[in-house]
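J.: Dropping a prediction and its sequence here:
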Amino acid sequence: MSLLQLPEIRADMSLAEVNFDLRPDAIEHWEPELQAAAGDPSTSISIYGPIGATMDGSGVTARGIAAALRSIGAKDVTVNVNSPGGNYFEGVAIYNLLRQHQGKVTFNVLGMAASAASLAVMAGDDILMGTGARLMIHNAWGVAVGNRHDLAAAAAQMAPLDADMAKAYASRSGLPPERIAVLMDDETWLSADDAIGQGFATGHLDSAKVGHDRETGGSRKALAMVESAMARAGYSRSSRREAFKSLFTGTPSAAEPAMPSAGADLAASLRTTLHTLKGTNA
């Protein structure tokens, strides 16, 4: 268990149906090719994609983290992170799982820990950040649809989520909650030096521990950009799931050619789709 006295976050599941989707600015700055250069796979966990289930199945979920921790057992664990964030509730659940782990938890922030990923990182005993790595904190960010009463109710329901996140950031950093609230309101990006100086991280990560996987980076980022654009365009999760099902396995209900399923062709097709979505919403 963490050597620190970190608070449990009790997520209000009445908002579980709200779409807490990826922020476009986080995806834009995300470099998914940054991964751990080496390490002991038996005691390490990778958080290399969006937090929460994604349409292509690459998202990191609390269920997956729990399974990894069961396999590791009561040993020290290293969590390698390069994530643009994602679903609030999954981030909370991952934070709580790692906060309760029976061994020491070391986070290596290889490139980015944004949004829900930055919350999960707060469960670390040691939080090490690589050269050029960024940590981003902000208020809960989601997509709500309805009339003005629905939107007002959503805003009121989301306020406690921000308070819970602020409590975790304050406990880990030692900063007063009032200061944390300002940083969250300002949607603050922290460099390694900034994060260390303000208590969000404990040290620098040796650059030799950061590697690159350029083969999958472009496709993973394009996938995340398309899903985020579809969410902002108002497409429901079920509609997005149907679209991605068509993308990867062929069209679900019509005899049309399937889109490419791997490599550079997939990335090019996704970028074309993203460009079309942007034009539709211009």
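T.: It's in. Numbering: from 1, shown residues only.
J.: contacts and neighbour counts: CA atoms only from here.
T.: Noted.
J.: Where do the helices of the protein begin and end?
T.: For the chain, applying DSSP state H gives helices covering 24-29, 62-72, 88-99, 116-121, 148-173, 177-185, 192-197, 214-232, 237-249, 263-280.
J.: So what's the gap between the second one and the chain middle?
T.: Mean-position distance between helix 62-72 and its chain equals 17 Å (Cα atoms, centre = their mean, to the nearest Å).
J.: Adding mean neighbour count and distance to Asp40, write the helices of the chain out as JSON lines.
T.: Output for these, formatted as JSON lines (neighbours: other Cα atoms under 10 Å; distance: least, Cα to Cα, whole Å):
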{"stretch": "helix 24-29", "mean neighbour count": "16", "distance to Asp40": "28"}
{"stretch": "helix 62-72", "mean neighbour count": "15", "distance to Asp40": "11"}
{"stretch": "helix 88-99", "mean neighbour count": "24", "distance to Asp40": "18"}
{"stretch": "helix 116-121", "mean neighbour count": "29", "distance to Asp40": "20"}
{"stretch": "helix 148-173", "mean neighbour count": "17", "distance to Asp40": "27"}
{"stretch": "helix 177-185", "mean neighbour count": "17", "distance to Asp40": "35"}
{"stretch": "helix 192-197", "mean neighbour count": "18", "distance to Asp40": "24"}
{"stretch": "helix 214-232", "mean neighbour count": "20", "distance to Asp40": "22"}
{"stretch": "helix 237-249", "mean neighbour count": "16", "distance to Asp40": "32"}
{"stretch": "helix 263-280", "mean neighbour count": "16", "distance to Asp40": "28"}
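J.: next up, a second structure to put side by side with the first:
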Amino acid sequence: MRLKPDRAILARVHDLLAVRNSQPLPTGHVRPELAVTALAEGEGSELLLYDEIGFWGIWAVDVAAALSTVSGPLHVRINSPGGDVFDGVAIYNLIADYPDQVTVTVDGLAASAASFIAMAGDTIRMNRASQMMIHDASGGCRGNAADMKAMAALLDMISSTIASIYAGRAGGEVEEWRERMLVDGGFGTWYTAEEAVATGLADELVPLPSEPDEPTDGGQAAARAVAALFPYAMPGEDRWRLAARIPSEGSTDRSEGSTDRSEGSTDQAPAQSQPHPPAEHEPAPAPPTPEPAVEPAPEEPQPDAWASAVAHLTTPPSTEDVWDRLREALL
């Protein structure tokens, strides 16, 4: 059963809030100055609600002052544990009444009062790993039994009002949302980003950023290291170039050059040593004795080119080979 608001109770609540707001802040605490940031031309402005609601955090009067300075699309980003219900309701209404398109993104947590503030957006997005929490209103009271009963009636009325905000945005009945708010003895229900979208408390998930077309310097080093350890994970053309030790276009293979030089030295006959011309004061030396002819060594059979090319693939690499590949890839 919904309870009718008691004007006397509401007046007393407003008096208590006025007394609270007149109290000095704790020593060393400075309330954050709320401001909106202009985005790129045509993209509107951005408002950060990155603090508790009310108390020593963000007040409704701060949001009203900030919104009075902007126009065009508005992006509200939330990371807040919640706080004062009445400041939260006022902020919700300020954002809901904003004359242009409003996108709300929950960057970390939208709990308690911050969760129903998020319902004011035309589009509600849940960022990666963000969460939302809803629960019944809570408060304290000091007085006699009549005071306690009045406070209980006020809390019940406030909780039903909050449930109507969730029902109006996500669908369902107020009683269903009150049940979710009363889970775990009134501590409420926690929603992951995916669960918030599935329940209707949010419209979409913020997608992961797209990968750049070209890897960064660190990405290139990592790619070279992976290619050195796992050559078969490379694209087809590069994989077979690595398997056959074939250099890519525009590169130079040092091992191939050394093979050409060794083959060239085999084809050439050994150079004959030339005698030094005799000195003028020395007698001419006797003619050298002709050396016996040396028969050429029989030609060795040429190894199979394909077997030589894939030999390193059939032999497990040694630890030194792995370290050498890693050094070449990272340096």
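T.: On my side now, so go ahead. Remember, it's a predicted structure, so these values are computed and weren't measured experimentally.
J.: thinking again about what came up before, out of the helices of structure 1, nearest to Pro41 of structure 1?
T.: helix 62-72 (9.6 Å; Cα to Cα).
J.: Onto which residues of structure 2 does the closest one map?
T.: Counting by TM-score structural alignment, helix 62-72 of structure 1 falls onto residues 60-70 of structure 2.
J.: What of stretch 242-259 of structure 1?
T.: Counting by TM-score structural alignment, stretch 242-259 of structure 1 has no counterpart in structure 2.
J.: ok, Lys188 of structure 1 to Met230 of structure 1 distance?
T.: Small correction: residue 188 of structure 1 is Thr, not Lys. 25 Å (Cα to Cα, to the nearest Å).
J.: go on, Met129 of structure 1?
T.: From Met129 of structure 1 to Met230 of structure 1 the distance is 32 Å (Cα to Cα).
J.: and what of Leu69 of structure 1?
T.: For Leu69 of structure 1 relative to Met230 of structure 1 (Cα to Cα), the value is 33 Å.
J.: Does Leu34 of structure 1 touch Glu215 like I think?
T.: No - with contacts counted by Cα atoms under 8 Å, Leu34 of structure 1 stays clear of Glu215, the gap being 11.2 Å.
J.: could you pull out the strands for the stretch 151-300 of structure 2?
T.: Ranges of strands in the stretch 151-300 of structure 2, per DSSP state E, counting those that start in this stretch, are 189-192, 204-205.
J.: With mean neighbour count and distance to Ala8 of structure 2 as new columns, can those be given to me in JSON lines?
T.: What follows is these, written out as JSON lines (neighbours: other Cα under 10 Å; distance: least, Cα to Cα, whole Å):
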{"stretch": "strand 189-192", "mean neighbour count": "17", "distance to Ala8 of structure 2": "32"}
{"stretch": "strand 204-205", "mean neighbour count": "18", "distance to Ala8 of structure 2": "42"}
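J.: And those: which comes nearest Gly54 of structure 2?
T.: strand 189-192 (22.0 Å).
J.: and the closest one, what other elements does it pack with?
T.: Here strand 189-192 of structure 2 touches strand 131-134, going by 3 or more Cα pairs under 8 Å, 6 or more residues apart in numbering; DSSP states H and E.
J.: count of neighbours near Ser46 of structure 1?
T.: 19 (other Cα atoms under 10 Å).
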